[in-house]
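Trainee: Sharing a model prediction with you, sequence too.
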Amino acid sequence: MAGLDKPRVILLGGPTACGKTALSVQMARQLGAEIISADSMQVYKGLTVGTAQVTPEEMGGVVHHLVNFLDPEVPYSAADFVEQADACIRDIHARGKLALVVGGTGLYLSSLLDGRRYSLTPEDDGLRQSLCARLEAEGEQALYEELCQRDPQAAEAVHPHNHKRLIRALELSISTGQTLAQRNAASLPQEKPYNSLLFCLSDPDRARLYERIDRRVDVMLSRGLLEEARRVWENRDHYPTAAQAIGYKEYFPFFAGQATLEDCTAQLKQASRRYAKRQLTWFRHMDGVVWLDACDPAVCRLAVERVRQEL
């Protein structure tokens, strides 16, 4: 491989409930690697059940980074992840070990792999307040149509019902004078920062994957998901990221007395299945993915052999 001085990095992605945690620990133990979590929700302290955080027992003695370290009141973004994960990778590399980055947040993995550097565009409180006032007066469709005119690509990535993202997309367009494509192009380095190998773990039987997702929701409920979701609901104004997470927001109607527990659980299972579908779509669009069958008993051996051949 070219660039032998670059840190060696293994990335393992895949849809929710496909077994990434168990496989990553097995691989790390065989390769002497340390694991970096690439999950947008597992960073939060105290939110262990709904985010499917790896437990101390599941870690199997393997060092894990970027898990359970941030207060839920603190927002967390792809820019934060890329900066912190890169620091972890370079520290692991300096100690002569492999970094194994594991998670289902495709944006995090692709941004890290590409070496994307997000420009820290200052938030314009005056502009944001103006856009919020316009949203109230003119409605979401008017602002969405303006975004379509200014930046069609950004509009494709934003649902008009998601007012927070709609306002932010317009704010960036107006304040920078650039489109999303222009900002993305400016954020990429001339060459990728790592010698990397990207795996995606999945169950090729979609129905079986969905059954795994449904079973995991039931297990989470037995482990205290509802109590954790209630805490997020009670602090929803102070937990800006967690309050939007799949696994918590589906139970808000139950806590508000607007839906039954059974209906909310069904909604969670459906939302999780849809999320898995989006995750698979994301990974299919990434270059150089090595696909792994979650049901293959030799999956760990095959992955480890591939790493030893290429890295």
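Mentor: All right, it came through fine. Numbers count the residues shown, from 1 in each chain.
Trainee: only C-alpha atoms for contact and neighbour calcs from this point on.
Mentor: Fine.
Trainee: Show me where the stretch 1-150 of the chain has its strands.
Mentor: 8-13, 33-37, 64-65, 98-102 (DSSP state E, counting those that start in this stretch).
Trainee: Next up, the contacts around the one residue sitting closest to the centre of the chain.
Mentor: In the chain, the residue lying closest to the centroid (CA atoms, centre = their mean) is Thr105, at 2.3 Å. Shown in contact with Thr105 (CA atoms under 8 Å, 6 or more residues apart in numbering): Gly13, Ala38, Asp39, Ser40, Gln279.
Trainee: ok, now Cys18?
Mentor: Applying CA under 8 Å, 6+ apart, the residues near Cys18 are Leu201, Ser202, Asp203, Leu209, Arg212, Ala294.
Trainee: next, the one to line up against it:
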Amino acid sequence: MSLPSPSPFPPPSPSAAFRPPRLLALAGPTAAGKTDASLALAREFDAEIVSVDSALVYRGMDIGTAKPTAQQLAAVPHHLVDIRDPAQPYSAAEFVADATIRVAQIQARGRLALLVGGTMLYFKALFDGLDEMPAADPDVRARLEREAADRGWPALHAELAAVDPRTAARLAPHDSQRIQRALEVYRSAGRPLSEFQQGRPGRGLRPAALLSLEPGNRGWLHERIARRFDAMLQAGFLDEVRALRARGDLHPGLPSMRCVGYRQAWEALDAGWTPAMLRERGIAATRQLAKRQLTWLRSMERRTVACDGPDPVGDLLQAAREVLR
């Protein structure tokens, strides 16, 4: 286990020094084991979990998001899970507003609020705040869809790199959802998305620490990703996507259906991929997501606990005890 680095958050004032911190954060890439770790932390410290995950907000998307089971959700109070229909978008600004309210309510009950997830933009927005961004513009979005059909998303990624290199650097050339939103913001506001996302450190919530489930061995994480995707397929993931398609009001352009795994499954059903093709492409996309998450995570001020040791949950509990002592 790596030793905790100095907390990026300022210490409490002397008058409040006797009060134990009531906010802790746990982040990590997909498949790193956040669910088991968060449940252990919640049981040990009488915590309620606030999900920091842009996919878990959607109802009916359970298998492909590796959503905690009904038993796990019942064992510990969870917030911001199953709060949106897949046809409804959910923004970082909405998350900040919702999470801030939930944290205050948990703290008012005298319990520890535990932020848990892998959507690093949500963490950054919650800690640093977000400048108000332009609302979605259907006309601009439709125009970008047409351009992508003609030129391809890599070409639009190259265009984004010219006007917003910081955002482009953290996006894959085929990350259509995020490329589209970044170009939409730039064309609507005349300012790059990265300027809106800068925030001001210390402007938002201040957890006692940001604990990181961050594997030092990438092969360890890749193996877990493959095992979990296989388990999803065996649990009926394709049937889940078929049921979503059968509703008739969902389409591949929605944020919910662009989630990793769902995007590949939808395309597999459209194109008639073999199960082996879906498995290969789904695992590859999940690995790319994990790489992006780790890039974000390693740029954030944090305390770090590596999770490729023999007892990652035990390591996390010990680090949390030291922080909350």
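Mentor: Right, received. Where do you want to start? Owing to the predicted nature of the structure, the values given are computational and were not obtained by experimental measurement.
Trainee: Any idea what the TM-score comes out to?
Mentor: Here the TM-score for the pair of chains, by TM-score structural alignment, normalised by the length of structure 1, is 0.84; 308 aligned residues with a CA RMSD of 3.1 Å.
Trainee: Determine the set of other helices and strands touching the longest strand seen in structure 1.
Mentor: The longest strand of structure 1 (DSSP state E) is strand 195-202. If contacts are counted by 3 or more CA pairs under 8 Å, 6 or more residues apart in numbering; DSSP states H and E, strand 195-202 of structure 1 sits against strand 8-13, strand 289-293.
Trainee: Quick one: closest of those strands to Arg165 of structure 1.
Mentor: strand 8-13 (24.9 Å; CA to CA).
Trainee: can you name the two of the contacts of Cys18 of structure 1 that are farthest apart?
Mentor: Leu201 and Arg212 (13.7 Å).
Trainee: Would you mind telling me which of those two has more residues around it?
Mentor: When neighbours are counted by other CA atoms under 10 Å, Leu201 comes out ahead of the other of Leu201 of structure 1 and Arg212, with 24 against 17.
Trainee: And Ala93 of structure 2, what's its match in structure 1?
Mentor: Aligning on TM-score structural alignment places Ala93 of structure 2 opposite Ala79 in structure 1.
Trainee: for that match, what are its contacts?
Mentor: Arg117, Tyr118 are the contacts of Ala79 of structure 1 under CA under 8 Å, 6+ apart.
Trainee: what do you get for Arg306 of structure 1?
Mentor: Per CA under 8 Å, 6+ apart, neighbours of Arg306 of structure 1: none.
Trainee: Tell me which of the contacts of Cys18 of structure 1 you also see in structure 2.
Mentor: Among those, the contacts conserved in structure 2 (both residues aligned by TM-score structural alignment, their matches' CA atoms under 8 Å) are Leu201, Ser202, Asp203, Leu209, Arg212.
Trainee: just checking, what residue in structure 1 corresponds to Ile283 of structure 2?
Mentor: Checking TM-score structural alignment: Ile283 of structure 2 goes with Lys269.
Trainee: swap in Gly261 of structure 2?
Mentor: Aligning on TM-score structural alignment places Gly261 of structure 2 opposite Gly247 in structure 1.
Trainee: Of all the strands of the stretch 1-150 of structure 1, which one comes closest to Gly50 of structure 1?
Mentor: strand 33-37 (15.6 Å).
Trainee: Which elements pack onto the closest one?
Mentor: Counting contacts by 3+ CA pairs under 8 Å, 6+ apart, strand 33-37 of structure 1 is packed against helix 20-31, strand 64-65, helix 78-94, strand 98-102.
Trainee: how does it look with 7 Å?
Mentor: strand 64-65, strand 98-102 (3 or more CA pairs under 7 Å, 6 or more residues apart in numbering; DSSP states H and E).
Trainee: Asn162 of structure 1 is nearest to which of the helices and strands packed on strand 195-202 of structure 1?
Mentor: Closest among those, once you apply CA to CA, is strand 8-13, at 26.1 Å.
Trainee: Now do that closest one: which range of structure 2 does it align onto?
Mentor: Going by TM-score structural alignment: strand 8-13 of structure 1 matches residues 22-27.
Trainee: can you tell me which residue in structure 1 aligns to Arg298 of structure 2?
Mentor: Match for Arg298 of structure 2 (TM-score structural alignment): Arg284.
Trainee: Next: Val241 of structure 2.
Mentor: Under the alignment (TM-score structural alignment), Val241 of structure 2 maps onto Ala229.
Trainee: what's the neighbour count on its match?
Mentor: Neighbours of Ala229 of structure 1 using other CA under 10 Å come to 25.
Trainee: And the one 10 residues further on, by the same measure?
Mentor: Other residues near Tyr239 of structure 1 come to 18 when the count uses other CA under 10 Å.
Trainee: just to revisit the earlier point, nearest to Gln141 of structure 1 among the contacts of Cys18 of structure 1?
Mentor: Using CA to CA, the contacts of Cys18 of structure 1 come closest to Gln141 of structure 1 at Leu209, 36.4 Å.
Trainee: who's in contact with the residue lying closest to that closest one once chain neighbours are set aside?
Mentor: Sequence neighbours aside, Asp203 is the residue nearest to Leu209 of structure 1 in space, at 5.7 Å (criterion: CA to CA, 6 or more residues apart in numbering). Neighbouring residues of Asp203 of structure 1 by CA atoms under 7 Å, 6 or more residues apart in numbering: Cys18, Leu209, Asp293, Ala294, Cys295.
Trainee: Look at the third one and say how many residues are nearby.
Mentor: When neighbours are counted by other CA under 10 Å, Asp293 of structure 1 registers 16.
Trainee: counterpart of it in structure 2?
Mentor: Under TM-score structural alignment, Asp293 of structure 1 pairs with Cys307 in structure 2.
Trainee: quick revisit: nearest to Gln53 of structure 1 among the helices and strands packed on strand 33-37 of structure 1 would be which one?
Mentor: Sorting those by CA to CA, the top spot, which is the nearest, belongs to strand 64-65 at 10.9 Å.
Trainee: What helices and strands are in contact with the closest one?
Mentor: strand 33-37.
Trainee: Output the residue interval of structure 2 matched by the strand it packs on.
Mentor: Against structure 2, strand 33-37 of structure 1 falls on residues 47-51 (TM-score structural alignment).
Trainee: Can you give me the buried ones in stretch 74-81 of structure 1?
Mentor: Tyr76, Ala78, Ala79, Phe81 (16 or more other CA atoms under 10 Å).
Trainee: Quick one: those residues as a markdown table, columns for distance to Leu170 of structure 1 too.
Mentor: Below are the buried residues of stretch 74-81 of structure 1 laid out as a markdown table (distance: CA to CA, whole Å):
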| residue | distance to Leu170 of structure 1 |
| --- | --- |
| Tyr76 | 20 |
| Ala78 | 19 |
| Ala79 | 19 |
| Phe81 | 24 |
